[in-house]
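[1] Test case, fold it:
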Amino acid sequence: MALHQAFQDKSTAKDPRQTDALKLQARRHYVFDSNQRTCDESVIELIPSIRRLIEVRFNVEAIKKEIDANPDMPLELKLQKWEKMKLTSFARILALAYSYSLLTVTLKCQISILAADICTQFEKPREPVATGWSSYLPPGFANYFGSSAPSTSEPQKQPDVGSQQIFMQCIQYFTSTGIQQLFDNIEKAMEESLQNITLKQQMSKDEVRAIFESAEKRIFSEDGVEFCQLVAPLDENMNMVGETLQNLIRRLVRSLKSTECKDTTRALADYYLSTACGRIPGSSPAPLAKLIPPLSDTFHSISSTSFESPLRNSLCSSDVHQLAIAVFSSKIA
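    All right, here's what the predicted structure looks like:
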């Protein structure tokens, strides 16, 4: 019985079909992993420009400097400046959380879609087709008869590299246009969430976190912003681009609209927000005015790309990995 099993195992191991399947599987793993590493590098390279956009739009330091440089500022004007700093500090942290998270998931989806296309190229090669008398010739011998001999194979469809390159530039729409729309929505939602909270109000870290949650609900209400509209808005101009590019963009939109993508984006944003609130010193409730400066200062640590930064940890998260696999496996896109 053992001898029969050993012979059966040996026969199975030599099965060419199984060997080919294992080779394809190994190649898929290689393509996926190598493309994900490239994606991580791209995210890290784009982060400094995203951070600068946030700093320019929500310039907390300029407000602080103005208050400190004018000790004789009228009380009413000083209160106005503090109210502005309150809004700007909260909005800046929320803008960081969602712009970093959306950048990460968008590039992960794009790279996974292209990696899947690469695998399609070698998983489904066109089989040689021989017809007529040439089918009786030895392999390659029909070539000696020139163009008059029937073709022994169908042409291999080449990937549309140009469309793929343009597709990857979708992220430029987000970093130039979409992100400003995101900032607008965040500022409006945060202003509504803070309107009934005074600078003197005693607040704990959990209550500060609840302010962010309130703004998030406003941003992503039924009539709120859609992630895909910030990255790849589909409009009448879609008919002006090629079919391959249209297909890639539509797959990206399906990915960004998926429950998996939305949940992953919010999970990443939650990680940034929880980290920021957790780094506020002290454990007892304090007036909001005293919490604003340390909350604002957390921006500099959580926005970095250092080894232990939230960004690096998010790139290694299981949620992001599972999303990339789902898109790569065409379960979403």
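[2] When you work out contacts or count neighbours from here on, use the C-alpha atoms and nothing else.
    Will do.
[3] just the strands in this protein please.
    For the chain, the strands defined by DSSP state E occupy 202-203, 286-287.
[4] Could you identify which of those is most buried?
    Among these, ranked by average contacts under mean count of other CA atoms under 10 Å, first place goes to strand 202-203 (a mean of 18).
[5] And that one, what does it pack against?
    strand 286-287 (3 or more CA pairs under 8 Å, 6 or more residues apart in numbering; DSSP states H and E).
[6] how about this one, so we can line them up?
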Amino acid sequence: MFSSTWNFMKRHKRKLFFAGALVGGVYFLGKYAQKKIREIQEREAAEYIAQARRQFHFESNQRTCNMTVLSMLPTLREAIIHHLNSESLTSLLKTKPTNKLEIWEDLKIISFTRSVVALYSTCMLVTLLRIQLNIIGGYLYLDNSISRNGVAPLAPPDVQQQYLSSIQHLLGDGLSELVTVVKRAVQDTLGGLSLKQSLSLLELEQLLGLIRAQVEGDGVEKGASSSHRKPLAWYMMPDEENTLAAQACGLTENDVMTIKLLNETRDMLDSPDFQTVLNTCLNRGFSRFLDNMAEFFRPPPADSNPGSMPDSLSQVSLPLAKIIPIVNGQIHSICSEIPSHFVQSSYFSASSQDLLMIEQVKDFAANVYETFSTPQDIQH
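    Got it, this is the predicted structure:
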């Protein structure tokens, strides 16, 4: 039996050799495939975990953005009221002064100016902080998730503080200049209107459009000052030359890192995507403002029915003297830090929280975070 088996193997040794090699190859190939599949699964699991951690960090960062915006609104509101103090005029009117008409004219300009400034500055605050905190958030993610091999962190605490303090430009010099520009536009648009002139909501919307056109540079040039109109981004960040001049007496390593962050922020502010996002916020803000105003243009209940409400609303007019106090009080809704409707959503009102919910703002924030939380960016 062994002899026959041996003879069989001798006769078919080449076939047996190839069969053995094939079986061995299949075995080792199977082992290799299992190893590769396991490596792919482990890599996919690691990528999934990293992506989940990154998403969690991003969402946490957005909540920080929202809370930061809301916490700064009272400061912004007080700064605007400091520049445009209508309360002193309303108090003066209660004393029945002889120059009552003159005071009313001043109140007209100041009331519209401070509501329009509140709309612009709140939109700027929301969008600027989205950029700054997502740049910082992206760098912090890299600092915490990637081995730095002894290299200094991208966003140490001192740099974060120095960088984020640049928001004071919007609350200081930027706001002062914005007040000047808006006040000039309001004076040009409303200065000639009589206090007795009646305006419909549509006419009020058209007047606001003229003011926006002059402030944003989309309208007909009026006077020599129009040729020197600054872009909206100027009110949000100091000029690069001013930043460098302030640091001219010797730059520390933290100063260099801060200037880098400021320049990256300016690049974002100059991008077409940001211009689109800011314009979307402004459109939403002015729309919410008009929603608030619409509540005061509704006809008396006895004169209206559900079927005629929209037409009646467009027909209602109010004297400018009655519109002024309504406009004057809108700053408390626009710059409200408590849940209201300009910065989170509800249909009839104007609070800055609605701006935080705009999809374009969310998408833009995600793009900024994505840009600054990817490892290759740290090599630039």
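[7] With distance to residue 5 of the first structure added, can I get the strands of the first structure in CSV?
    Converted to CSV, these look like this (distance: least, CA to CA, whole Å):
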stretch, distance to residue 5 of the first structure
strand 202-203, 70
strand 286-287, 73
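[8] Tell me which of those strands sits nearest to residue 331 of the first structure.
    Nearest to residue 331 of the first structure among the strands of the first structure is strand 202-203 (43.9 Å), distances taken as CA to CA.
[9] Pull the contacting residues for residue 123 of the first structure.
    Contact partners of residue 123 of the first structure, counting by CA atoms under 8 Å, 6 or more residues apart in numbering, are residue 24.
[10] mind listing what the counterpart of residue 277 of the second structure in the first structure touches?
    Residue correspondence to the first structure (TM-score structural alignment): residue 277 of the second structure is matched to residue 264. For residue 264 of the first structure, the contacting residues are 105, 319, 320, 323, by CA under 8 Å, 6+ apart.
[11] Now do the contacts for the second one.
    Just to be clear, that refers to residue 319 of the first structure. residue 264.
[12] That one -> the second structure?
    Using TM-score structural alignment, the equivalent of residue 319 of the first structure in the second structure is residue 360.
[13] mind checking how far that match is from residue 280 of the second structure?
    8 Å (CA to CA, to the nearest Å).
[14] before we move on, what about residue 353 of the second structure?
    Per CA to CA, residue 353 of the second structure is found 14 Å from residue 280 of the second structure.
[15] For the two, indicate the residue with more neighbours.
    Each of residue 353 of the second structure and residue 280 has its neighbours counted (other CA atoms under 10 Å); residue 353 has more, 26 against 17.
[16] Work out for me the element residue 9 of the second structure sits within.
    Following DSSP states H and E, one finds residue 9 of the second structure within helix 2-11.
[17] what's the single longest helix in the second structure?
    Longest helix in the second structure, counting residues (DSSP state H): helix 13-83.
[18] so what secondary structure elements neighbour that helix?
    With contacts taken as 3+ CA pairs under 8 Å, 6+ apart, helix 13-83 of the second structure sits against helix 100-145, helix 173-190.
[19] outside of the helix holding residue 9 of the second structure, which residues touch it?
    residue 16.
[20] and the angle for that helix with helix 13-83?
    Counting by axes from the mean of the first three to the mean of the last three CA atoms, to 10 degrees, helix 2-11 of the second structure points 60 degrees away from the direction of helix 13-83.
[21] rewinding a little: make CSV out of the contacts of residue 264 of the first structure and add distance to residue 28 of the first structure.
    Shown next, in CSV, are the contacts of residue 264 of the first structure (distance: CA to CA, whole Å):
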residue, distance to residue 28 of the first structure
105, 21
319, 20
320, 18
323, 16
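[22] Please identify which pair of those lies farthest apart.
    Between all members of those, the farthest pair (by CA to CA) comes out as 105 and 319, at 10.1 Å.
[23] Nearest to residue 300 of the first structure among the contacts of residue 264 of the first structure?
    Once CA to CA is applied, the member of those that ends up nearest residue 300 of the first structure is residue 105, at 22.1 Å.
[24] Give me the number of neighbouring residues for the closest one.
    Applying other CA under 10 Å, we find 24 residues neighbouring residue 105 of the first structure.
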